[in-house]
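J.: Need the 3D shape of this:
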Amino acid sequence: YLKVIHYQDDNRFVHLRLGFLYYDLKNIAKATEHFQKAYDQGANNHQIIYYLGLLYGMQEDYKKAVELFEEIPIDNSPIATELIPSLASAYYQLGKEGKVKALLKKAVELYPNEEKIWEVRGSFYANQKDYEKGLEVIEEGLQYFPHNSNLQLHESILLDKLGRTDEALEKIQNLLKREPNNASALNFWGYTYLERGEQINQATEALEKAYQLDPESAYIIDSLGWAYFKQGKTQEALKLMLKANQDAPEEPIIQEHLAEIYLALGQLENAKEYFKKAYTNIKKIKKPSYRDKVDQARIKQRYLETKKL
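T.: Just a heads-up that it's a prediction; the model follows:
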């Protein structure tokens, strides 16, 4: 193909083929270059425009991604339901929350039977810390898809954020009856009981199972490490928590857990360092939920206590 393109630089089909090949090789810059040439030469069907927009998004050129995505009508394209989450994400990266709201509102009106759109809309409001609205959207989506596990998980998380933990646990238990190998649901169930100080052994078993199912999740690693700490397995807990912190270095709850483990091991300076990091990061939450406020108060107290030591 490289030999052909040397003589036929105006052959958009060869540019497209090279674009796909470079993408497979994870050379995003070269893939973008060839897709752009194909687009400039008239390869402008919706799928190609969408791919090109995705490539610019991968390089964090969200303005260019939006320009391309907006060429595709969301009410009259076979790829509309693929496009909408990507366009919403690009708007969000550009700080255009109003555009995201309008897009997703129109999207659920156009495609109420598309599960992914309900998930994206609910997640958007959750990210905005508007948990009430997020829950409202998720529950509306569940009217269309009562057995969608992602929507059910989001519902439980939002209920917990709003302080309605008993309801959240009831719903997650119903999900686990149907999907006993759902790693995220196992993590939510296990960690919630750890925080309550109840059913520690059963919670640990659930978290070990979640870890086996998804060993790369920083949040599952954190939960299991915290369970081991609660059981007195401090060295095992430290090993897991260091991995979780490496994978999610700005997460205040992981930093708090790491600080508590260091404190238990008598490593006071490390404990102080991580309590300070946890307190600094959790203060950044602009619209704290009920759960966030509980976490903020606890971390502040522990930070101030250890600061005096």
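J.: C-alpha only now, for contacts and for neighbours.
T.: Noted.
J.: quick one, strands of the stretch 1-150 of the chain?
T.: Secondary structure of the stretch 1-150 of the chain (DSSP state E, counting those that start in this stretch): no strands present.
J.: what number of residues lie near R121?
T.: Burial measure for R121: 24 neighbouring residues, criterion other Cα atoms under 10 Å.
J.: roughly how far apart are it and A259?
T.: Counting by Cα to Cα, to the nearest Å, the separation of R121 from A259 is 35 Å.
J.: do A107 as well
T.: A107 sits 44 Å away from A259 when distances are taken as Cα to Cα.
J.: of those two, who's got more company?
T.: A259 (29 against 21).
J.: so what secondary structure elements neighbour the helix or strand containing the more buried one?
T.: Using DSSP states H and E, A259 maps to helix 252-264. Secondary-structure packing of helix 252-264 (3 or more Cα pairs under 8 Å, 6 or more residues apart in numbering; DSSP states H and E): helix 218-230, helix 234-247, helix 268-282.
J.: for comparison, sequence B:
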Amino acid sequence: MSLTGFTPLETIKRQQKDLMSLTGFTWVILAVIFIVLAVKGDVSALDKKASLPLTHYIMALFYSNSGELDKAVKEYEESLRLDDEAALVHLDFALALIKKNEISRAKDELNYSIKFDPEAIEPHAVLALLNLAQGKPSAAFREYVAALKNASKLNPNNPEVHFYLGALYSELKNNVISEEELKKAIVLKPDYAEALNFLGYTYVENNKRLKEAEDLIKRALKVDPANGAYIDSLGWLYYKQGRLKQAKETLKKAVSLMPDAVIFEHLGDVNFKMKDVGNARFNWQESLKLNPNQDDLKKKIEALKNK
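T.: Sure thing, here's the model as predicted:
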């Protein structure tokens, strides 16, 4: 799990636009309207040339939203055949390709999106997260940090730029700059839940400024009270503070909302600290089921054999 609560690829897949909340029927109606207007030539305020690629784009979003990814790909391709300089279409096409695990092709589309809209934030951030998800070394996405730094110069008042920079610098183990960027994001947007939780959890992980961390995490929870990742952050804070009973109850709530390897491990750590070896073993084993690539956790479970 990332500090935001999800793995990098999950984070990408959750970054869908408000349009995606429309019902399937609404999508079809929108597409039909554009098609009819284009065929009749009655486009009035709409540009006829633009309406056809837009129609294919709308249908691509519809198919992507409904899980019909092969059909979505065909619509994206047709939209871009008619207008290959549409940066947003390249970006959304990349997100659909990521869902299909066509990562190399997705990267190509993201680079096209950047080419046609150099000031955009999302393509750089998604590229960085893809490199991270693929296990590339930190040097592989330093260039994307630089790209986001450029974006922050072009648009210094955009909190998302600073949030993404903070997240990436955290992955580069540069907590000083990471914290600076996250603070900038929060100043620009005081109710920015992701940034509040990220900074709070960073403090908890580094066992510093725990009182400030508690304030930050609780502010995030005011915005999104049912977020399992944020509740996990609070439970882990209680553990660091030695408030084990509160930690256990909070982490049990978190894992019920979001069964995640990190949260199960946290709950296991709390139970172990409370000398509840049986439940600690169970929690750690559940964590290992969700993410088998945890050598340190395997050692903890192995050490329980003598207890």
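J.: Any idea what the TM-score is?
T.: Once superposed, the chains reach a TM-score of 0.75 (TM-score structural alignment, normalised by the length of structure 2), with 271 aligned residues with a Cα RMSD of 3.1 Å.
J.: before we move on, the earlier item: so for E170 of structure 1, which of the helices and strands packed on helix 252-264 of structure 1 sits nearest?
T.: E170 of structure 1 lies closest to helix 218-230 among those, at 19.8 Å (Cα to Cα).
J.: With structure 2 overlaid, report how far that closest one is off on average.
T.: By mean Cα distance after the TM-score superposition for structure 1, the fitted helix 218-230 of structure 1 averages 1.5 Å away from its aligned residues in structure 2.
J.: can you list the helices and strands packed on helix 252-264 of structure 1 in a markdown table and add distance to G95 of structure 1 and mean neighbour count?
T.: Output for those, formatted as a markdown table (distance: least, Cα to Cα, whole Å; neighbours: other Cα atoms under 10 Å):
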| stretch | distance to G95 of structure 1 | mean neighbour count |
| --- | --- | --- |
| helix 218-230 | 27 | 26 |
| helix 234-247 | 25 | 19 |
| helix 268-282 | 21 | 21 |
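J.: just so I know, which of those lies nearest M58 of structure 1?
T.: Among those, the nearest to M58 of structure 1 by Cα to Cα is helix 234-247 (20.1 Å).
J.: distance from that closest one to structure 2 after superposition?
T.: Helix 234-247 of structure 1 versus its aligned partner: 2.8 Å mean (mean Cα distance after the TM-score superposition for structure 1).
J.: which residues are in contact with that helix?
T.: 217-219, 221-222, 224-229, 251, 254-255, 257-258, 261-262, 264-265 (Cα atoms under 8 Å, 6 or more residues apart in numbering).
J.: what angle sits between the helix holding A259 of structure 1 and helix 234-247?
T.: 150 degrees (axes from the mean of the first three to the mean of the last three Cα atoms, to 10 degrees).
J.: compared with structure 2, how much does helix 252-264 of structure 1 deviate?
T.: Relative to structure 2, helix 252-264 of structure 1 is 1.8 Å off (mean Cα distance after the TM-score superposition for structure 1).
J.: Would you mark the buried spots in that helix?
T.: Within helix 252-264 of structure 1, the residues scored as buried using 16 or more other Cα atoms under 10 Å are P252, I253, I254, Q255, E256, H257, L258, A259, E260, I261, Y262, L263.
J.: hmm, who's touching stretch 175-195 of structure 1?
T.: Stretch 175-195 of structure 1 is contacted by residues 149, 152-153, 157, 169, 172-173, 199-200, 202-204, 206-207, 209-211, 213-214, 220, 223, 227 when judged by Cα under 8 Å, 6+ apart.
J.: Can you select the buried ones among these for me in PyMOL?
T.: Buried residues among these (16+ other Cα under 10 Å), as a PyMOL selection:
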select buried, resi 149+152+153+157+169+172+173+200+203+204+206+207+209+210+211+213+220+223+227
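J.: what do we get in structure 1 for N279 of structure 2?
T.: Alignment note: N279 of structure 2 maps to N270 in structure 1; criterion TM-score structural alignment.
J.: Check whether A96 of structure 2 really touches S66, as I assumed.
T.: No - the pair A96 of structure 2 and S66 fails to qualify as a contact (Cα atoms under 8 Å) at a distance of 11.3 Å.
J.: More neighbours: these two, which one.
T.: A96 (26 against 13).
J.: Show the contacting residues for the more buried one.
T.: Neighbours of A96 of structure 2 in contact, by Cα under 8 Å, 6+ apart: S64, L69, A72, V73.
J.: Apply 10 Å and report the result again.
T.: Neighbour list for A96 of structure 2: 13, 60-61, 63-65, 67-70, 72-73, 76, 90, 102, 106 [criterion: Cα atoms under 10 Å, 6 or more residues apart in numbering].
J.: Could you measure from N245 of structure 1 over to I72 of structure 1?
T.: Using Cα to Cα, N245 of structure 1 is found at 40 Å from I72 of structure 1.
J.: CSV for the helices and strands packed on helix 252-264 of structure 1, including distance to A80 of structure 1?
T.: Shown next, in CSV, are these (distance: least, Cα to Cα, whole Å):
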stretch, distance to A80 of structure 1
helix 218-230, 32
helix 234-247, 33
helix 268-282, 37
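J.: Y274 of structure 1 and K307 touch, don't they?
T.: No - counting by Cα atoms under 10 Å, Y274 of structure 1 does not reach K307; the two are 11.2 Å apart.
J.: Structure 2: which residue goes with L104 of structure 1?
T.: Per TM-score structural alignment, L104 of structure 1 is aligned with L110.
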